[in-house]
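A.B. asks: just coords:
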């Protein structure tokens, strides 16, 4: 095995420089992982608080076994009949509202969102898309166009894209003191639709991450989706729930994060990816019969070489089995509640913690410089995660101000893990406060 500096030198030489590393100053070289832990070349163990792809735990033996066994038998495209494909679709359909009963399998969340965009446009015969500010829906050209998080730094906003404010009741336009923030945020979308229609534009879809992640671990207020869906449907568009980061039981009390909005809410299209294959590239789009039929009416077949292959579906089935067998939804709720409780205790103790928000094992800690203005504490957040890494804890930041600590660990994360992280955070924040009070204030002669 090469020494870390050699690996780093080769990476710099051969890999595109826009492919960034975590902790670029002192990157971690990892050689294996298990459960919620990853190990570097010296065997040092790091606690992984951020890998929402290794959903049921890194290298889960049941998932590895399912992949290996199917790999030895057959792996090919989905133009032949194979039980894994239909068995998996059937299993997924049991987790979703009845209306969402048609599936397309793909390899990544980006592919899923790209297909959702095509489905929406074909079904509605409209073009325009409404997204939330700071949204990220994938890295294909079509998705960069609907991801303000990316296009703001690239060629800017296309005329067919409309950006609605993030329903963030902590630092958004309408905050927790607003008498009806849900209605106020939904009205912003209504206004956007009206303005677009005045210009003769037609809305094909509203895309939303069921819990906006790069936007800063935002939990949209309950009832927001229903109001938006009403406006979108009236405009002839469809509602797309992007579950790529947060689906498959991460939120604990529901299997899908859009279900947090209430049983009466059903999206028209749901996209899924990341946690689906526990690290194996598999993704899916679930939609209604009507939308799928409109897509087929073009007469053009949809074919995806690797989508829905027997190995991917075997892995997908194994992931669902593990979630059930290990009661990971209940576990996510229990550990998530405990972690939130510990973080809220820290909030009372450390004024830098402005807000703790989350559900299940999807949690954000908003760090601020000032309680009144809620100014993002960007440098402090960066410093905190760098210090945590030295304590062998991997955490990262997100949000427009890169000041929100994001917790989305593998679902096998434990109470002890939660306690360890928060204890270390407490120590580091206490140090930071001490250093701040020790700053020299002029000379006293």
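C.D. replies: Arrived safely. Remember, it's a predicted structure, so these values are computed and weren't measured experimentally.
A.B. asks: when you work out contacts or count neighbours from here on, use the C-alpha atoms and nothing else.
C.D. replies: OK.
A.B. asks: residues near residue 215, how many?
C.D. replies: The number of residues packed near residue 215 is 23, by other C-alpha atoms under 10 Å.
A.B. asks: can you pull the contacts of it?
C.D. replies: 133-135, 149, 166, 398-400 (C-alpha atoms under 8 Å, 6 or more residues apart in numbering).
A.B. asks: buried set for the helix or strand residue 347 falls within?
C.D. replies: Counting by DSSP states H and E, the element that carries residue 347 is helix 328-349. Within helix 328-349, the residues scored as buried using 16 or more other C-alpha atoms under 10 Å are 328-340, 342-344, 346-347.
A.B. asks: what helices and strands are in contact with it?
C.D. replies: In terms of contacts (3 or more C-alpha pairs under 8 Å, 6 or more residues apart in numbering; DSSP states H and E), helix 328-349 is packed against strand 353-359, strand 362-367, helix 415-437.
A.B. asks: can you give me the helices in the chain?
C.D. replies: With helices called from DSSP state H, the chain shows them at 4-14, 61-73, 83-95, 109-124, 141-144, 148-151, 181-198, 224-234, 289-296, 310-325, 328-349, 378-390, 415-437.
A.B. asks: format these as a markdown table; extra columns: distance to residue 162.
C.D. replies: Below are the helices of the chain laid out as a markdown table (distance: least, C-alpha to C-alpha, whole Å):
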| stretch | distance to residue 162 |
| --- | --- |
| helix 4-14 | 38 |
| helix 61-73 | 41 |
| helix 83-95 | 31 |
| helix 109-124 | 14 |
| helix 141-144 | 13 |
| helix 148-151 | 10 |
| helix 181-198 | 7 |
| helix 224-234 | 13 |
| helix 289-296 | 23 |
| helix 310-325 | 35 |
| helix 328-349 | 34 |
| helix 378-390 | 28 |
| helix 415-437 | 39 |
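A.B. asks: comparison target, given below:
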């Protein structure tokens, strides 16, 4: 039977038989069978159209015709590894270099964000001669064994924390120890990094790197206070370590104000290594590590060749160049700023209407809605968030949750997400929240009546 004619139930049965149960589906109670997509929309086997609010991999839009065309045309001519001279790889490296601080001028091409972060770890260890890593609480940096070890989001459910991993508090000004009323949360959270470094050194440990997502996503769509990275980097560098900015979720203009999210921390702040993935290839398996000449030379001094069979292939680099072309031609960075500001304002209006919304945070098309049970305690509204996501799916809107309490609605849509999309999604969010509140009031009334209250 042709795959496109297979019914959803049969596809699900085959998946359950042939794939591991650990490879989970969205909406497991009633999964969606997607058959095509375009722009910010996805379509199921019945032709129903869903507005995609979470797919930051399809950065410039699902199946963007210029990106598809670039891959197709290059595939017809040559696709081989990077051991042969080819213009695409140097053209692409040159284009990427033009978006970054001058210091970050050496590039390695890979297939995934996980590979990029693994290489960044190797680079840092080779350059510093140290082994240990400082990470943020609730961080996730990839699925390779080396990265599970530095991802509290994962290792706390597995083998626990290794002695060479040191965890600093997430710079969350809504839930963390230093909140929105603190006079200088950036300095306070950076001081925590300093204390982590001091404790490690007192135990005889040596810091190779500090890994930080420029905007922690799994941690709950966090926007670190401005000035935090430069101060944290100062503590790391005095210990001989490097600062690794993980831009896999948030790079390539998503934040609107800048091309890279680490640039939100100030013009003078420059990481030692930047890792890229997901949006870099718009769905094509492409990733990159950018670093300095000094770090690259230290890695080269080992005499061990770095080689990646598919990384930097002519097709991958053609795709990467096409993504940059689309970002520029369609002015998607400015678009992200405009639409993101509109979305944030609409959501702030909802916060004033619905007590369950504890916090609205974000920049550009990276936005989080933190749902709470109680304003005083800020207890995560985990069940309510899951219910809301399910109801939105019934309205053909794809949204998901993140954060330690799985209570933060996350918006990371394709960059072509429009003002109309933002308005429609927030209107539906308002309607569902209003309905939820009415049901809660009805239940309270029934309970009081049952107790004999008027």
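C.D. replies: Arrived safely, thanks for sending. Not measured: the values here are computed from a predicted model.
A.B. asks: got a TM-score for the two of them?
C.D. replies: Superposed pair, TM-score by TM-score structural alignment, normalised by the length of structure 1: 1.00. Supporting alignment: 445 aligned residues with a C-alpha RMSD of 0.6 Å.
A.B. asks: follow-up on the earlier one: tell me which of the helices and strands packed on helix 328-349 of structure 1 sits most buried.
C.D. replies: Ranked by mean neighbour count, those are led by strand 362-367 with a mean of 28 (mean count of other C-alpha atoms under 10 Å).
A.B. asks: list the contacts of the counterpart of residue 430 of structure 2 in structure 1.
C.D. replies: Here residue 430 of structure 2 is matched to residue 426 in structure 1, going by TM-score structural alignment. Each residue near residue 426 of structure 1 by C-alpha under 8 Å, 6+ apart is listed here: residue 346.
A.B. asks: ok, so what distance separates residue 426 of structure 1 from residue 408 of structure 1?
C.D. replies: 19 Å (C-alpha to C-alpha, to the nearest Å).
A.B. asks: repeat for residue 396 of structure 1
C.D. replies: For residue 396 of structure 1 relative to residue 408 of structure 1 (C-alpha to C-alpha), the value is 10 Å.
A.B. asks: residue 341 of structure 1 -> structure 2?
C.D. replies: So, by TM-score structural alignment, residue 341 of structure 1 is matched to residue 345.
A.B. asks: same question, residue 376 of structure 1
C.D. replies: Match for residue 376 of structure 1 (TM-score structural alignment): residue 380.
A.B. asks: rewinding a little: possible to save the helices and strands packed on helix 328-349 of structure 1 as TSV with distance to residue 29 of structure 1?
C.D. replies: Converted to TSV, these look like this (distance: least, C-alpha to C-alpha, whole Å):
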stretch	distance to residue 29 of structure 1
strand 353-359	30
strand 362-367	26
helix 415-437	21
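A.B. asks: residues in contact with the spatially most central residue of structure 2?
C.D. replies: The centre of structure 2 sits closest to residue 249, judged by C-alpha atoms, centre = their mean, with a distance of 2.8 Å. Contacts for residue 249 of structure 2 (C-alpha under 8 Å, 6+ apart) come out as 56, 217, 277-279.
A.B. asks: let's see that with 7 Å instead.
C.D. replies: By C-alpha atoms under 7 Å, 6 or more residues apart in numbering, the residues touching residue 249 of structure 2 are 56, 278.
A.B. asks: and the helix holding residue 347 of structure 1 against structure 2, how far off on average?
C.D. replies: In the superposition with structure 2, the average deviation recorded for helix 328-349 of structure 1 is 0.3 Å (mean C-alpha distance after the TM-score superposition for structure 1).
A.B. asks: who touches that helix?
C.D. replies: Contacts for helix 328-349 of structure 1 (C-alpha under 7 Å, 6+ apart): 249-253, 323, 353-354, 356, 359-361, 411, 414-415, 418, 422, 426.
A.B. asks: and stretch 127-141 of structure 1, by the same measure?
C.D. replies: Under C-alpha under 7 Å, 6+ apart, the answer for stretch 127-141 of structure 1 is 109-110, 113, 121, 143-144, 146-149, 160-166, 202-208, 212, 214-215, 400.
A.B. asks: and if you look at stretch 18-29 of structure 1?
C.D. replies: Contacts for stretch 18-29 of structure 1 (C-alpha under 7 Å, 6+ apart): 4, 40-41.
A.B. asks: trace residue 107 of structure 2 over to structure 1, please.
C.D. replies: Per TM-score structural alignment, residue 107 of structure 2 is aligned with residue 103.
A.B. asks: now residue 208 of structure 2: how far from residue 386 of structure 2?
C.D. replies: Residue 208 of structure 2 is 39 Å from residue 386 of structure 2, by C-alpha to C-alpha.
A.B. asks: these two: who's more crowded?
C.D. replies: residue 208 (28 against 18).
A.B. asks: residues in contact with that one?
C.D. replies: Here residue 208 of structure 2 is in contact with 124-125, 128, 130-133, 240-242 (C-alpha under 7 Å, 6+ apart).
A.B. asks: for these, which one is nearest residue 320 of structure 2?
C.D. replies: residue 124 (25.5 Å; C-alpha to C-alpha).
A.B. asks: just give the closest residue to the closest one, not the sequence neighbours.
C.D. replies: Closest residue to residue 124 of structure 2 apart from its sequence neighbours, by C-alpha to C-alpha, 6 or more residues apart in numbering: residue 208 at 5.7 Å.
A.B. asks: counterpart of that neighbour in structure 1?
C.D. replies: Under TM-score structural alignment, residue 208 of structure 2 pairs with residue 204 in structure 1.
A.B. asks: distance of that match from residue 188 of structure 1?
C.D. replies: In terms of C-alpha to C-alpha, residue 204 of structure 1 sits 18 Å off from residue 188 of structure 1.
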